[in-house]
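Engineer: I would like to see how this sequence folds:
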Amino acid sequence: MSKQTATLFIQCLVDSLRPEIGDAMVHILERLGVPMHYPPEQTCCGQPAFNSGYRAEATKAARRFIDIFEDSEIIVCPSGSCVHMVRHHYPELFKDEPGMLVRARRVAARTYEFTEYLVDVLGVTDPGEELGSRFNGTVTYHDSCHLARGLGIRRQPRQLLGNIPGLTLVEMDESDRCCGFGGTFSVKYPEISTAMVDDKVKTILETGADVVSGCDVSCLMNIAGRLSRIGSPVRALHIAELLAGTGV
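Structural biologist: Down below sits the predicted model:
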């Protein structure tokens, strides 16, 4: 049976600062024979505006997103926070517009986080065999807030990481404790954010891992910045990079 075309929803930070994550995602989907489409006109999903209380601006961004993506068979994104925005907050934004509410719910139902798509839709169970994945080293995993609490996605990333040949997965204490990024939170409250990421880095270092991985680049950039400032050799890599074997 032919696979549905995956329309790629590439998060702003990936597009602007870590495009290699998008490349890794494409590399993996190519290995799986998934037909892909990338709408070049896509822009922000509106999450930063929504989280900061600018609902009118968030609604404008959401309306544009729906216009661009609503004809997609399936939408795949390498970011739990953006998927959470589309699934849970788009219907909320359009609750008083019946026509748009129907469209928002339709798009929300077709939008998947990357590891969720690999495991729950495509049925990937053996990354070594199916994706050619391999990593020699120890990895610990950070549960980002929107992914773990908002979407309930905890099993899928661990299932993938735990089955990469050569990779030893070690759990950190309080893996779902916030790293302190929180989008504009880290800008508005830098002292609190720094204290939070210091706590996160401490638990990462206690594992002795070579790499900390996750599914949200915003968290990984925040953690990587703090690791760099203290001179730690531990790297922060998106799970797509580990699965694709890029950047390792």
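Engineer: for the rest of this, base every contact and every neighbour count on C-alpha atoms.
Structural biologist: Fine.
Engineer: what about Tyr31, how many residues nearby?
Structural biologist: No Tyr there; residue 31 is Arg. 12 (other C-alpha atoms under 10 Å).
Engineer: for it, which non-adjacent residue is spatially closest?
Structural biologist: Distance criterion C-alpha to C-alpha, 6 or more residues apart in numbering; nearest residue to Arg31, sequence neighbours excluded, is Leu131 at 6.1 Å.
Engineer: right, and the one you found touches His27 too?
Structural biologist: No - between Leu131 and His27 there is no contact under C-alpha atoms under 8 Å: 9.2 Å.
Engineer: overlap in contacts, those two.
Structural biologist: Listed as contacting both Leu131 and His27 by C-alpha atoms under 8 Å, 6 or more residues apart in numbering are Ala244.
Engineer: what about the residue nearest to Arg31, distance to Ser213?
Structural biologist: To Ser213, Leu131 is 18 Å away according to C-alpha to C-alpha, to the nearest Å.
Engineer: neighbour count: the two, which is higher?
Structural biologist: Between Leu131 and Ser213, Ser213 has the larger neighbour count (other C-alpha under 10 Å), namely 24 against 20.
Engineer: here is a second sequence; please produce its structure as well for comparison:
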Amino acid sequence: MSERAYPKAVPSHVYLFATCLVDLFVPAAGLDTVRLLEREQLTVHYPRGQSCCGQPAYSSGNPDEARRVAAAQLDLFAEPWPVIVPSGSCAGMMRHHWPALFADDPVNGPKAREIASRVYELAEFLVNVLHIRFDTLPHDVGSPEERVVLHTSCAARREMGTRGHGVALLDGLPGVTRIEHERESECCGFGGTFSLKHPDISGAMVRDKVASACATGCDRLVSADCGCLLNIGHAAAKQGAPLPVEHLATFLWRRTADATSPLGAAQ
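Structural biologist: Just a heads-up that it's a prediction; the model follows:
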């Protein structure tokens, strides 16, 4: 994973690519992403023609189908604005795999590469472009105190390199204590279609993840990937484990909704 250069000037407009799971299962994560960005005085654009990034087909070994799905998105982000994705796995697909999918396409190849250069995972964008700082907020913002564990999806951690951004955001929040746990770096077992093809292995992996998080005595698990959240949250509920889950965008907004705007460099 190469080091990327970040824009020196803060943009005034951004696109939101909300992802299928946000759209269908966790809409609050998308709405809270918009709230976080608008608080920094950004205008958020949501192209209504967007659908899937193509990752399910791609990770299942169907590049032609993934190419068709991804191609339908390429003309939706025509302005040179950042594309913000509240999911490390979808952001990784768009940034790293869209250019490969269209490498030999003289029309869609340049489009895919240009869009990929503007794709940012949400936490990455908040920290490295907007320079969000929560550690200057009053200590009573977002009370009561909470102890949380962070789950960073495999793609977010290894393709997008965004674990450190999530850590920085959580560690800066007044009243929030982040606890590391033994299996933090391991996959939760979801892996998109992996959980369908290998349910026994997937189930064992998520049981380990839930047990490790619960062993810390945390109040909740926070993640920026809805697939992982749905998997971990449903597994915990089925086991009767005391592990509420929350998307990072929703957690950040809930803890800082009363904070003065803006908090970063977008003023």
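Engineer: just give the TM-score of the two.
Structural biologist: Scored against TM-score structural alignment, normalised by the length of structure 1, the superposed chains reach a TM-score of 0.94; 246 aligned residues with a C-alpha RMSD of 1.9 Å.
Engineer: relative to structure 1, which residues correspond to stretch 152-172 of structure 2?
Structural biologist: Mapped onto structure 1 using TM-score structural alignment, stretch 152-172 of structure 2 spans residues 143-163.
Engineer: what are the buried residues along that stretch?
Structural biologist: 143-148, 150-151, 153-154, 156-163 (16 or more other C-alpha atoms under 10 Å).
Engineer: got it, and stretch 187-203 of structure 1?
Structural biologist: For stretch 187-203 of structure 1, using 16+ other C-alpha under 10 Å, the buried residues are Ser193, Thr194, Met196, Val197, Asp198, Lys200, Val201, Thr203.
Engineer: what are the ranges of the strands in structure 2?
Structural biologist: 13-16, 43-45, 83-85, 119-121, 146-151, 176-178, 220-223, 245-247 (DSSP state E).
Engineer: now the ones you listed as a markdown table including distance to Gln239 of structure 2?
Structural biologist: Shown next, in a markdown table, are those (distance: least, C-alpha to C-alpha, whole Å):
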| stretch | distance to Gln239 of structure 2 |
| --- | --- |
| strand 13-16 | 35 |
| strand 43-45 | 39 |
| strand 83-85 | 31 |
| strand 119-121 | 31 |
| strand 146-151 | 18 |
| strand 176-178 | 24 |
| strand 220-223 | 15 |
| strand 245-247 | 14 |
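Engineer: excluding covalently adjacent residues, which one is nearest to Ala156 of structure 2?
Structural biologist: The nearest residue in space to Ala156 of structure 2 (C-alpha to C-alpha, 6+ apart) is Gly88, at 4.0 Å.
Engineer: mind telling me what that neighbour corresponds to in structure 1?
Structural biologist: Using TM-score structural alignment, Gly88 of structure 2 pairs with Gly80 in structure 1.
Engineer: start to end distance for stretch 157-165 of structure 2?
Structural biologist: 10 Å.
Engineer: which residue ranges form the helices in structure 2?
Structural biologist: For structure 2, helices defined by DSSP state H occupy the ranges 20-24, 27-39, 55-59, 63-71, 88-92, 98-101, 108-116, 122-128, 154-158, 163-171, 194-197, 199-214, 226-239, 248-256.
Engineer: if I pick Ala168 of structure 2, what's in contact with it?
Structural biologist: Contacts of Ala168 of structure 2 by C-alpha under 8 Å, 6+ apart are Val127.
Engineer: same check, this time on Thr194 of structure 1
Structural biologist: So Thr194 of structure 1 contacts Gly180, Ser186 (C-alpha under 8 Å, 6+ apart).
Engineer: can you tell me the centre-most residue of structure 1?
Structural biologist: Taking C-alpha atoms, centre = their mean, the centroid of structure 1 lies closest to Ser79, which sits 2.2 Å from it.
Engineer: flag every buried residue along stretch 132-143 of structure 2.
Structural biologist: Ile132, Arg133, Phe134, Leu137, Val141, Gly142.
Engineer: closest to Lys197 of structure 2 among those residues?
Structural biologist: Nearest to Lys197 of structure 2 among the buried residues of stretch 132-143 of structure 2: Ile132, at 39.9 Å, using C-alpha to C-alpha.
Engineer: so the closest one sits against Glu124, correct?
Structural biologist: No - using C-alpha under 8 Å, Ile132 of structure 2 is not in contact with Glu124; the gap is 10.2 Å.
Engineer: what's the separation between the aligned residue in structure 1 for Pro47 of structure 2 and Ala6 of structure 1?
Structural biologist: Alignment note: Pro47 of structure 2 maps to Pro39 in structure 1; criterion TM-score structural alignment. From Pro39 of structure 1 across to Ala6 of structure 1, the span is 11 Å (C-alpha to C-alpha).
Engineer: who's more crowded, these two?
Structural biologist: Per other C-alpha under 10 Å, whichever of Pro39 of structure 1 and Ala6 has more neighbours is Ala6, with 22 against 12.
Engineer: Leu101 of structure 2 pairs with which position in structure 1?
Structural biologist: Alignment note (TM-score structural alignment): Leu101 of structure 2 maps to Leu93 of structure 1.
Engineer: contacting residues for its match?
Structural biologist: Contacts of Leu93 of structure 1 by C-alpha under 8 Å, 6+ apart are Arg55, Thr59.
Engineer: recalculate using a threshold of 7 Å.
Structural biologist: Applying C-alpha atoms under 7 Å, 6 or more residues apart in numbering, we find Leu93 of structure 1 in contact with Thr59.
Engineer: who's the closest spatial neighbour of Asp120 of structure 1, skipping the chain neighbours?
Structural biologist: Gln156 (7.9 Å).
Engineer: what's near enough to touch Gly214 of structure 1?
Structural biologist: Tyr141, His142, Asp143, Leu220, Leu237, His238, Ile239.
Engineer: rerun that using 6 Å as the cut-off
Structural biologist: Contacts of Gly214 of structure 1 were listed using C-alpha atoms under 6 Å, 6 or more residues apart in numbering, and they are Tyr141, His142, His238, Ile239.
Engineer: name the member of the residues you listed that has the highest neighbour count.
Structural biologist: His142 (29 neighbours).
Engineer: mind listing what that one touches?
Structural biologist: Residues near His142 of structure 1 by C-alpha under 6 Å, 6+ apart: Ser175, Gly214.
Engineer: so how far is Ala209 of structure 1 from it?
Structural biologist: 12 Å.
Engineer: what's the answer for Tyr90 of structure 1, then?
Structural biologist: As judged by C-alpha to C-alpha, Tyr90 of structure 1 and Ala209 of structure 1 stand 38 Å apart.
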